[in-house]
Structures are given as structure tokens and as C-alpha cells.
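Peer 1: Below are the sequence and a predicted model; questions follow.
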Amino acid sequence: MPSSIHSHAIQDSLAIYPINPTDFAAVVTLANHVHGNGYLTETALADMLQQGIKQQLAACFLAKIAQRVVGYRISFAAGQWQPDEWCSPLAWPVRVEDMAYFKSVAVHPVVQGQGIGQALLQHSIQVLQQQGAKAGLAHLWCESPHNSAVRYFSKAGGQLINRHENRWQHLSAQGYHCPRCGKVCCCSAAEMVLQFTQ
């Protein structure tokens, strides 16, 4: 992907679509490029997309520029995911059954900082609200370059609930290779909530 793409050219040519099977390979390649080898597989992606479908509405999207995948957002519908040990439901502003989950996002490094992540987030929020969710939860990578993950979600209105050490370390035993830590991930997650309704 050329590094000379300008922001006005991005906005003019950016297109956002629901993720479909013909894009699986490109989404997985981008995810593993941004988040580290072993982060995502096509089988896992297919399962995740099902968790984002409710009332025949799909909450997972990808961004393309000139027909090339440059970003994606995977989101789970409220009631179609289970809180785990890295969740603090007693501190959430809505009931568990009303909470959607922002599972994963990535934007190609060449076009980061151009509003693509926010555009994907807003597309997902619109569908999640139509599905009945009142808020969305995310675990943000605290050690992301320049704290971009937390800053991105905070800019959208996300509020910090908790911080979890070694959030993704268990994935290292499954072959995940963290881009920061290597074979054993020691990164932390900021558990954050974005309310759709006040």
C-alpha cells in the first residue's frame, strides 16, 4: 500500500461494508499484521461474525480504499457473548444483557490517524443500537504505540472501568506472538465502556 495516500484522498475513496467471506483472508492478514502473528484465523473470524448478527443485522464492518481492505471492526451483539474474568459487570452502567462487546479493530499503519477507526466504530454502534444494545464494552491495548488504542476509544466517549494485567497472556500458549512482548504477552488491557444512551 503506498505511503503517499493523503487524508482527503482517503475520505474520497473510503468505503465501509459488512464483512463477508470473500474478505476473510484480507481481514486475517491485516489483523495479524497489526496485532501479531496468530492473533486471528479465518475459522475464528467466521465464528466472531455470527456473534455480531442479531435480528438479521450485522455489526462487523471493514473499510476499503481502492478495493483494498485497510481496516476492520468486529463487534458482538448484546446477549451474544459471555463476560469473563477480565470483565467487571458490577461496575458497568447497564445490565449485562444490554452490553455489546467491541471485540477487535485494526487499521493498516499506512492510513492510521485518518478517521478510519472512528468511522468503523460509528457504523458498528449504529447497528448495535438497532439490535437493542445500550452500551459497548472493550478491552483496549494499554501498550499500543503512543497509547493510540485507549486514546481512540476515549475520543469516542469511552470511560475507564478497570485495568487488567496480562490480559492476552493465555493466547501465547496457543501460538500468539505479541508484536511488543514476543512469545509471551505481558500487555495490559483497559476495560472501557461506551454508553449509547444516557
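Peer 2: Yes, it's here.
Peer 1: all contacts plus neighbour counts: C-alpha atoms, from now on.
Peer 2: OK.
Peer 1: would you say Val105 is within a strand?
Peer 2: Yes. Using DSSP: H, G, I helix; E, B strand; the rest coil, the assignment for Val105 is a strand.
Peer 1: okay, now it: neighbour count?
Peer 2: Neighbourhood size, Val105 [other CA atoms under 10 Å]: 22.
Peer 1: quick one: which helix or strand includes Arg73?
Peer 2: Applying DSSP states H and E as the criterion places Arg73 in strand 68-76.
Peer 1: tell me what that strand is packed against?
Peer 2: Packed against strand 68-76 by the contact rule (3 or more CA pairs under 8 Å, 6 or more residues apart in numbering; DSSP states H and E) you find helix 24-35, helix 42-51, strand 61-65, strand 99-107, helix 116-131.
Peer 1: Return the distance of it from the chain's centre.
Peer 2: In terms of CA atoms, centre = their mean, to the nearest Å, the gap separating the centre of strand 68-76 from the centre of its chain is 7 Å.
Peer 1: try this one next to it:
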Amino acid sequence: MTINYIQLSPAHFEAIIHLGNQVHGDNYLDKSSLLDLYERSWSNNINASWVAVLPTDEKTVSTDTVARNTADGYLIGFRLTVAPDRWTADEWCSPTDWGVPKEQVCYLKCNTVDSAMRGRGVGSTLLKKSIVSSQQQGALAGVAHIWLASPGNSAFAYFTACGGELVKKHPNKWQQHSIEDNYECPVCGALCICTAAEMILRFNKLPS
């Protein structure tokens, strides 16, 4: 099976929104929020966000063919990453505990892979490509908020295996998103009470 990795472009938006909401819950992403993330992925003419696609003749993982088709192929995954100089640490962040200056830390927003394509290294490859792009932008590390309610806590286990270190746990991380944007958590429903693990991935300590 051929998997192609391409830097995110607006041509992928519709497919990303469809897959993102399917995996993370309704209204997790919309055109406005995705456009904002895309624009903030850029720094020094470098884009830190990536997508994974299958050639059109290999789109056998799902019947969702129309919504996930793009000019580059059939979307099976994406990594959204905000450049180190394009985001602001909020109340869910603990910069004094990172050990890296905030201006040299990118934000790893989300890594999403079609459930039928997991276990093939798609998520790891997307992360590696975003790290390389972020390093070219000047990042020394990346911060993420990991969903602790993922099935089997797999998201935390995966990010830890990639070298991520726990900084702090934040209850109700996505609750405001539920209230303001009608986000439907796949675990909690209309009012999310899930806890996020604030984690830092220092690029000089990545597993070999």
C-alpha cells in the first residue's frame, strides 16, 4: 500500500474536517478553526502541518470516499502543528515547567489517523515530519494536550513512547469548547469533562 505524505493545504480542509470530527467528535473542527490553525502552521515560509493520503486507486479503507477525496488522494490522517512564534500559552499551559523557552516551543494540536489505518506507522511518520518542519522554524520542543479518555489511554501511551513527558493534568480541558462551539465529546457527549495531559516532547531527547 502506497502512503504519500504532503504538507497541509486548503485543498485538504474538507477531508480533514470530516475525519477530525469523525474521530474526535462533532464540531471538533470547522472551516474557521482549521483556517486559523493552517495560517499559524507557517513561519519562515515553512509549513509544520502534514497530511497522509492514499492514491485514489488504493482508497479501500472506508466507504467515506466523497468526503475524504482530495486532489492529492484519499485522506487517511493529518497532523496539525502550530509554529513556535504563532501561539500563546494559556491557562492550560505551564511554560515555567517546560525547561525550554516558550518562543522555541511549537504546539502539537492533534494527530489523527483513520481507525482502519492505525498500526501502519502513519501517526509516527506525520509526527516526525512535523518535528522536522518545526525545527526548521526554530523549535526545540513541542507541547501537546493529550486526551486521557482515549480508548485504553492509547494516546498517552503513544505520545510517551514517542518521548513525551508529562507536565501536568488539566481536568475539563475541552469543556469551554463544548459550551461555546457545540463540541460533542465522543465520551462525555454535549458537555466534555475529560482531562488533558499537558506533555512536552523535547526534540533533543527523541527515541532513536
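Peer 2: Yep, it's here. Fair warning: this is a prediction, and the values are worked out from it, not measured in the lab.
Peer 1: circling back: so which of the helices and strands packed on strand 68-76 of structure 1 is nearest Val184 of structure 1?
Peer 2: Evaluated with CA to CA, these place helix 24-35 nearest to Val184 of structure 1, the distance being 13.7 Å.
Peer 1: The closest one aligns to what range in structure 2?
Peer 2: On the basis of TM-score structural alignment, helix 24-35 of structure 1 is assigned to residues 13-24 in structure 2.
Peer 1: Kindly report the same for stretch 68-87 of structure 1.
Peer 2: Against structure 2, stretch 68-87 of structure 1 falls on residues 74-93 (TM-score structural alignment).
Peer 1: May I see the buried residues of the matching stretch?
Peer 2: 74-87, 92-93 (16 or more other CA atoms under 10 Å).
Peer 1: how long is that stretch end to end?
Peer 2: 35 Å (CA to CA, to the nearest Å).
Peer 1: on that earlier part again, nearest to Arg151 of structure 1, of the helices and strands packed on strand 68-76 of structure 1?
Peer 2: So among these, helix 116-131 is nearest, using CA to CA, at 11.3 Å.
Peer 1: Please tell me which residues of structure 2 the closest one aligns onto.
Peer 2: So helix 116-131 of structure 1 is aligned with residues 122-137, judged by TM-score structural alignment.
Peer 1: How about stretch 153-172 of structure 1?
Peer 2: Residue span in structure 2 matched to stretch 153-172 of structure 1, by TM-score structural alignment: 159-178.
Peer 1: First-to-last residue distance for the matching stretch?
Peer 2: Start-to-end span of stretch 159-178 of structure 2 (CA to CA) is 25 Å.
Peer 1: Outside of that stretch itself, which residues are in contact with it?
Peer 2: Around stretch 159-178 of structure 2, the neighbours that count as contacts under CA atoms under 8 Å, 6 or more residues apart in numbering are 92, 94, 97-98, 146, 183-185, 190-202, 205-207.
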